[in-house]
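Engineer: Sequence isn't available, so here's the structure alone:
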């Protein structure tokens, strides 16, 4: 009986491999994509024979929404932010994911207990925790160096251009932190008209000194080219520039914005079975720990933490560079996906009007 079962399982696997030879994964490009290729894609292809086609986007939710609206879905797995995953799931555009399908931790702990709180949604599974942080070029400051969110807004003490993302979600929290709002109260304040006005008033103080960016690679390039002296951006991108490329940058962890990236599968994906196999493989304990060899993002599974060691250079300990480092979490603002799922449209409209005003 056992032999028959093993043979049946093997034949089913062969049939699956024969019918699904590729999976299209839409992600964010750059150093982050490299980490996924090395930690997820290469071993997945080696184990299954399925080719992974990586497609880069400034924000994968943009082509995902466009493909859904056009009723022409060409991607199988999309790497998106939590608020987009929740909203699209609520709209019925994504495949629901049963956590019981996901691999258990090495000690047998079920996936539903092993993933960090919030990392499992009805239609999404998180792969990384990451932070939007401030970084500065150390060669631009001969005396005191900036050390806080407030310093980012202090152009008198620390003159020079700033790099900020063209996004209310990635700017308004920082303005409130710099204005003295405790990290744990940011969303309480932002939920009021007075709080929104307060954030824009703080942004007004540096508006003329800002160069706006829209893709994750841009703040690193702005710093490297000397167009700005400070910029906010994704901690893994700055880490790659600092440790991987030797750039003279330093990260300010005060007021970092903590978020997750999640894998989702849209309804109508061309290779749905391969997509689910990829999602399960890429979010197991070992694969999430392996990704940290290539970029400084925290794995979404508890069991992966103990397996995180050195950077690929073999000499840089990754723990001090992780956004989930306990000392960095003390002043971190945790993303509120429900808030943004409900308020993103109105905040974006107000933000764009503010940008257009003189």
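Structural biologist: It's in. None of the values given here were measured: they were computed from a predicted structure. Numbers count the residues shown, from 1 in each chain.
Engineer: make it CA atoms for all contacts and neighbour counts henceforth
Structural biologist: Noted.
Engineer: quick one: the strands in this protein?
Structural biologist: Ranges of strands in the chain, per DSSP state E, are 22-27, 51-56, 77-81, 120-121, 124-137, 162-165, 210-213, 230-234, 249-264, 298-299, 333-334.
Engineer: Please name every helix or strand in contact with the second one.
Structural biologist: Put plainly, it is strand 51-56. strand 22-27 (3 or more C-alpha pairs under 8 Å, 6 or more residues apart in numbering; DSSP states H and E).
Engineer: ok, back up a step: mind putting the strands of the chain in JSON lines, mean neighbour count and distance to residue 349 included?
Structural biologist: JSON lines is the format used below for the strands of the chain (neighbours: other C-alpha atoms under 10 Å; distance: least, C-alpha to C-alpha, whole Å):
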{"stretch": "strand 22-27", "mean neighbour count": "23", "distance to residue 349": "26"}
{"stretch": "strand 51-56", "mean neighbour count": "17", "distance to residue 349": "26"}
{"stretch": "strand 77-81", "mean neighbour count": "25", "distance to residue 349": "20"}
{"stretch": "strand 120-121", "mean neighbour count": "20", "distance to residue 349": "28"}
{"stretch": "strand 124-137", "mean neighbour count": "25", "distance to residue 349": "22"}
{"stretch": "strand 162-165", "mean neighbour count": "24", "distance to residue 349": "15"}
{"stretch": "strand 210-213", "mean neighbour count": "18", "distance to residue 349": "17"}
{"stretch": "strand 230-234", "mean neighbour count": "28", "distance to residue 349": "22"}
{"stretch": "strand 249-264", "mean neighbour count": "24", "distance to residue 349": "21"}
{"stretch": "strand 298-299", "mean neighbour count": "29", "distance to residue 349": "32"}
{"stretch": "strand 333-334", "mean neighbour count": "21", "distance to residue 349": "23"}
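Engineer: Included below, for side-by-side comparison, is a second structure:
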């Protein structure tokens, strides 16, 4: 009897083993993350995505986009959100939260929120870094070095095409600064009908010389190709071009418009738990600073700054020498006014 039971048990264990081998493995979580692509995505990949996958086993699928809420709004309204985590500009993070397109963020995911730079935590998003819009030029193509925002608009003294993002953001701020408005008064002026007219009038003085770009990677490429003599760009993209591609580019920091970048979880995300886990991981004080070593954007946690490689610090937007005439973008202004101003901008482009 004992032998029969022993034999039966052996057969059962063998059968169970065969079934275990035949059964499919439990699939790892897959996190679909949307970013602005290019060298920024490459830096995020090294600093956050690859280590997170190694730590958790979560597979990350990356998609590129150029900002805005239209596609996200369509997904949410259709009840078919295919993104789990989204990299956003500030005005989109504010408007997306107000419209109910984003999930509320649990502050417990972030640990000590007082460690973040003021304004770096929103109800639906947390800052991933501080970045800046600057302009850059090729030092081998200009005999005189430009130094101010006014020089960007001076096509007589500094001839050649200008590259600009196809957006009214920053373009209108720069137009006012170039027209003599002090940085501290830019949004006070831009918030009036007369100030908006003034900004468009100044922008029109170089319209025929502007090559507009959509994706951040295009700015450095336009400069490298000689299609423009100077271009609006994201500071980190130009620093990558200087370092990795050995491009003879120089950055003009005067009038830089700096902003936060944000992680947010869309409403209806199919893997919210994995998205929350990533936000907690990437926002941690032991992790968040690592991005700065791959691209020149600053960490938004106070305790993280000392951990950044000292050789990188002079190239960050918040470095004292770069910050003398900087302007923080008024995200609430753009959240409230982007659609109407962008409609006017689109009409202006077509005229």
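Structural biologist: Looks like it arrived, so ask away. Remember, predicted model here, so these are calculated numbers, not experimental data.
Engineer: I'd like the strands of structure 1 as CSV, with distance to residue 2 of structure 1 appended.
Structural biologist: CSV is the format used below for those (distance: least, C-alpha to C-alpha, whole Å):
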stretch, distance to residue 2 of structure 1
strand 22-27, 31
strand 51-56, 31
strand 77-81, 34
strand 120-121, 34
strand 124-137, 33
strand 162-165, 57
strand 210-213, 58
strand 230-234, 50
strand 249-264, 35
strand 298-299, 36
strand 333-334, 49
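Engineer: Looking at those, spot the one closest to residue 280 of structure 1.
Structural biologist: Residue 280 of structure 1 lies closest to strand 124-137 among the strands of structure 1, at 9.0 Å (C-alpha to C-alpha).
Engineer: picking that back up, and of the strands of structure 1, who's closest to residue 270 of structure 1?
Structural biologist: Comparing the strands of structure 1 by their distance to residue 270 of structure 1 (C-alpha to C-alpha), the top pick is strand 22-27, with 8.4 Å.
Engineer: matching residues in structure 2 for the closest one?
Structural biologist: Alignment of strand 22-27 of structure 1 against structure 2: residues 30-35, by TM-score structural alignment.
Engineer: superposed on structure 1, where does the matching stretch end up, distance-wise?
Structural biologist: Taken against structure 1, stretch 30-35 of structure 2 registers an average deviation of 0.9 Å after superposition, with mean C-alpha distance after the TM-score superposition for structure 1.
Engineer: Distance check, the aligned residue in structure 2 for residue 341 of structure 1 against residue 169 of structure 2.
Structural biologist: By TM-score structural alignment, residue 341 of structure 1 lines up with residue 335 in structure 2. Shown here: residue 335 of structure 2 relative to residue 169 of structure 2, a distance of 11 Å by C-alpha to C-alpha, to the nearest Å.
Engineer: which stretches of the stretch 151-300 of structure 2 form helices?
Structural biologist: Applying DSSP state H, counting those that start in this stretch to the stretch 151-300 of structure 2 gives helices spanning 171-178, 186-190, 193-204, 216-225, 235-243, 272-283.
Engineer: ditto for the stretch 1-150 of structure 2
Structural biologist: Using DSSP H, counting those that start in this stretch, helices in the stretch 1-150 of structure 2 cover 2-22, 38-44, 50-56, 70-78, 90-98, 149-152.
Engineer: where's residue 84 of structure 1 relative to residue 324 of structure 1, distance?
Structural biologist: Taken as C-alpha to C-alpha, the span from residue 84 of structure 1 to residue 324 of structure 1 is 22 Å.
Engineer: ok, those two, which is more surrounded?
Structural biologist: Applying other C-alpha atoms under 10 Å to residue 84 of structure 1 and residue 324 shows that residue 84 carries more neighbours, namely 22 against 19.
Engineer: what residue of structure 2 matches up with the more buried one?
Structural biologist: In structure 2, the residue matched to residue 84 of structure 1 (TM-score structural alignment) is residue 92.
Engineer: Would you confirm that that match contacts residue 336?
Structural biologist: No. Using C-alpha atoms under 8 Å, residue 92 of structure 2 is not in contact with residue 336, being 10.3 Å away.
Engineer: about what we covered before: what sits against the match of residue 84 of structure 1?
Structural biologist: 67, 68, 69, 335 (C-alpha atoms under 8 Å, 6 or more residues apart in numbering).
Engineer: circling back to that earlier point, out of the helices of the stretch 151-300 of structure 2, which one sits most buried?
Structural biologist: Stretch with highest mean neighbour count among those: helix 171-178 (a mean of 23; mean count of other C-alpha atoms under 10 Å).
Engineer: That one vs structure 1, average distance?
Structural biologist: Averaged out, helix 171-178 of structure 2 is 0.6 Å away (mean C-alpha distance after the TM-score superposition for structure 1).
Engineer: what angle separates that helix from strand 230-234?
Structural biologist: Between helix 171-178 of structure 2 and strand 230-234, the angle comes out at 120 degrees (axes from the mean of the first three to the mean of the last three C-alpha atoms, to 10 degrees).
Engineer: So which residues make contact with helix 171-178 of structure 2?
Structural biologist: Helix 171-178 of structure 2 has contacts (C-alpha under 8 Å, 6+ apart) with 149-151, 153, 164-165, 183, 186-187, 190, 196, 198-200, 202-203, 255.
Engineer: repeat that with 7 Å
Structural biologist: 149, 150, 153, 183, 186, 199, 200, 202, 203 (C-alpha atoms under 7 Å, 6 or more residues apart in numbering).
Engineer: How far off centre is it?
Structural biologist: Put simply, helix 171-178 of structure 2 sits 21 Å off its chain's centre (C-alpha atoms, centre = their mean, to the nearest Å).
Engineer: cool, and stretch 311-329 of structure 2?
Structural biologist: Mean C-alpha position of stretch 311-329 of structure 2 versus that of the full chain (C-alpha atoms, centre = their mean) differs by 17 Å.
Engineer: Only the buried residues of it, if you could.
Structural biologist: 312, 313, 315, 316, 317, 318, 322, 323, 326, 327, 329 (16 or more other C-alpha atoms under 10 Å).
Engineer: quick one on the thing from earlier: once you map the contacts of residue 92 of structure 2 onto structure 1, which are still in contact?
Structural biologist: When you map those onto structure 1 and apply both residues aligned by TM-score structural alignment, their matches' C-alpha atoms under 8 Å, the shared contacts are 69, 335.
Engineer: Now that we have the contacts of residue 92 of structure 2, can you turn them into JSON lines and tack on neighbour count and distance to residue 210 of structure 2?
Structural biologist: Formatted as JSON lines, the contacts of residue 92 of structure 2 follow (neighbours: other C-alpha atoms under 10 Å; distance: C-alpha to C-alpha, whole Å):
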{"residue": "67", "neighbour count": "18", "distance to residue 210 of structure 2": "21"}
{"residue": "68", "neighbour count": "16", "distance to residue 210 of structure 2": "22"}
{"residue": "69", "neighbour count": "15", "distance to residue 210 of structure 2": "26"}
{"residue": "335", "neighbour count": "17", "distance to residue 210 of structure 2": "26"}
